Structures are given as C-alpha cells and as structure tokens.
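Novice: Here is a sequence together with a model predicted from it:
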Amino acid sequence: MFPSWPYPPSVLQADVRTQLWLDTAESDGGAARVRLCGELDIATVADLTRWVVLLRLDSREHLVIDLSAVTFCDAAGLSALTALHRTFRGEGRRLTLHHVPAGVRRVMAITGDDRDLDIV
C-alpha cells in the first residue's frame, strides 16, 4: 500500500460479489500501480471504476493498471478502460496498461482501441 493510502485493503475488496478484484495496490515511484485479477466485464466495470476513483483521491498523476491476471475482458470492460484513459488524459494525468493478455490485445486491435490506450 502507498504510505498515504487512506483506505485499508478491506475497503477496496469489500462487497466483492463479482469475479474481479485488486491483487495489489502500491506506489511505484510517482505512479500508483494496481494489478487486476479475474474478469473485466459488464458485471465488474462498476468495481473497476470505484477503485480508480479511490486511487485518484491519492492524487497520483500516473496510474498503472497491470492486466496480466485478467482472464476475460468484454466490450464493457474495454469501454471502461477507454473511458478511464480519456478521463485521466483530460485531467492531465496518465493511465497506462501493463501486461495486457494476448486475447485482450486482439480485441483492442479489432476495435481500434489499441491506438487510443497507452499500452506497455
């Protein structure tokens, strides 16, 4: 957890009724880094959005989302990532996706979202 993190892990993982969770949330230099695990789909995008709001409260200029443990991502999940990226960019912040699984990258390439997102 980051030194200034105001929320214990139980707050981030409370009421987990879906198949998506945060595995880690830590400081990485000037960036906040999180690792998502599970399915990023229409049933879980609200959880992702809620977590990102909490991370933004920590006033980080750069958020890194590690997708290496995401097992599924549908159009709603991809749309949520794109919307978050645009929101961050509009605020002068950065959102970077790391370790995007091959299946998710294929969907991003088909939809053209890979051109808009910052993928490492």
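Specialist: That came in fine, so what should we check first?

Novice: switch to C-alpha atoms for all contacts and neighbour counts from now on
Specialist: OK.

Novice: how about the helices of the chain, start to end?
Specialist: 9-13, 45-56, 75-90, 102-111 (DSSP state H).

Novice: Can I get those helices in TSV including distance to Glu26 and mean neighbour count?
Specialist: Putting the helices of the chain into TSV (distance: least, CA to CA, whole Å; neighbours: other CA atoms under 10 Å) gives the following:
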stretch	distance to Glu26	mean neighbour count
helix 9-13	11	13
helix 45-56	10	16
helix 75-90	19	17
helix 102-111	24	14
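
Novice: Can you lay out these as JSON lines showing distance to Asp66?
Specialist: What follows is the helices of the chain, written out as JSON lines (distance: least, CA to CA, whole Å):
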{"stretch": "helix 9-13", "distance to Asp66": "16"}
{"stretch": "helix 45-56", "distance to Asp66": "13"}
{"stretch": "helix 75-90", "distance to Asp66": "12"}
{"stretch": "helix 102-111", "distance to Asp66": "12"}
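
Novice: Out of these, the one nearest Gly29 is which?
Specialist: Nearest to Gly29, of all the helices of the chain, is helix 45-56, at 14.8 Å by CA to CA.

Novice: One more to weigh against that first structure:
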Amino acid sequence: MHDFSVGLSTDRGVAHVRLAGELDLAASDLFEPVVGQVLWLGVPRVWVELDRLWFCDVAGVRQLVDAYQRWREHGLAVGLRGARSPVRQVFTLTGHGHLLGVPSTDL
C-alpha cells in the first residue's frame, strides 16, 4: 500500500492541489490525472499545497516540475507552497528550490 493522496478543489477561480504523504514514482498514477483535471477546470491559477507532503524523492520533484511547466504552458499562474524541510531540501538539491513559495505570476 502506498502512502500518498492528492485532493483537488477550487475556490474563487483558484485550483488547490493538496498533496499528502510520499510523492515518488509510485504516486504518479494518482498525481498525473489531477494535472490534467486542473487544465480541464479552466481556472487561471493553481496552488499546490505541500504542507502535508512529508517525503518527496527526485521522481516526485520531476512530477511536480513537469506539472508546473505544463500548467505554465497553458497560461496558468502556479505556486507551490508549504513545503516542509525534507521536501524543500530535495527541491534545493535538484536545482528547483526557486519554485517553492514564489508564484509564477501574481496569485
């Protein structure tokens, strides 16, 4: 059993993607469909809430970076926020620390 969950909600034109547990290669089957669902919603902004994500490996960072880039290519403002120290460290070590907490445009 894999300890990962993803939730999607909207509030005033903003999609909120909430990740919890462990984001790694095994979680891609759960995470990838949500990336497409955000686009289907037609909202201009998305926040990825990372405060309940307690583990993220390089494959997980790659999934988040790919989602970030895909949403940006479709014109969405994107922000990743709430990363705990272990997750923040992996983002920093992989050269993607700049994505955490700073929206791509004004959210």
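Specialist: Done, it's in. In this text the structure is predicted, and so the values were computed from the model without any measurement.

Novice: Of the helices of the first structure, which is nearest Gln19 of the first structure?
Specialist: Gln19 of the first structure sits nearest to helix 45-56 of all the helices of the first structure, at 10.0 Å, using CA to CA.

Novice: which residues of the second structure does the closest one align to?
Specialist: Applying TM-score structural alignment, one finds that helix 45-56 of the first structure aligns to the residue range 28-39 of the second structure.

Novice: mean per-residue distance, that stretch to the first structure?
Specialist: Superposed on the first structure, stretch 28-39 of the second structure shows a mean distance of 1.6 Å to its aligned residues (mean CA distance after the TM-score superposition for the first structure).

Novice: residues in contact with that stretch?
Specialist: Under the contact criterion CA atoms under 8 Å, 6 or more residues apart in numbering, stretch 28-39 of the second structure has outside partners 5-6, 8, 15, 17, 46, 63, 67, 71, 74.

Novice: who wins for most neighbours among those?
Specialist: Per-residue neighbour counts (other CA atoms under 10 Å) across these peak at Val46, which has 26 neighbours.

Novice: Report the contact partners of that residue.
Specialist: Taking CA under 8 Å, 6+ apart as the test, what Val46 of the second structure contacts is 14-17, 38, 76-79.

Novice: Between those, which sits nearest Asp51 of the second structure?
Specialist: Top of the list for closeness to Asp51 of the second structure, among those and by CA to CA, is Val17 at 11.2 Å.

Novice: Now check the first structure for the residue matching the closest one.
Specialist: For Val17 of the second structure, the equivalent position in the first structure is taken to be Val34, counting by TM-score structural alignment.

Novice: State the distance from the residue nearest to that match when sequence neighbours are not counted to Asp113 of the first structure.
Specialist: By the measure of CA to CA, 6 or more residues apart in numbering, the closest residue to Val34 of the first structure outside its immediate chain neighbours is Ala25, 4.5 Å from it. Using CA to CA, to the nearest Å, Ala25 of the first structure is found at 25 Å from Asp113 of the first structure.

Novice: what would the contacts of Val46 of the second structure look like in a markdown table with distance to Ala59 of the second structure?
Specialist: As requested, the contacts of Val46 of the second structure are exported to a markdown table (distance: CA to CA, whole Å):
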| residue | distance to Ala59 of the second structure |
| --- | --- |
| Val14 | 26 |
| Ala15 | 23 |
| His16 | 22 |
| Val17 | 18 |
| Val38 | 21 |
| Leu76 | 23 |
| Ala77 | 23 |
| Val78 | 20 |
| Gly79 | 19 |
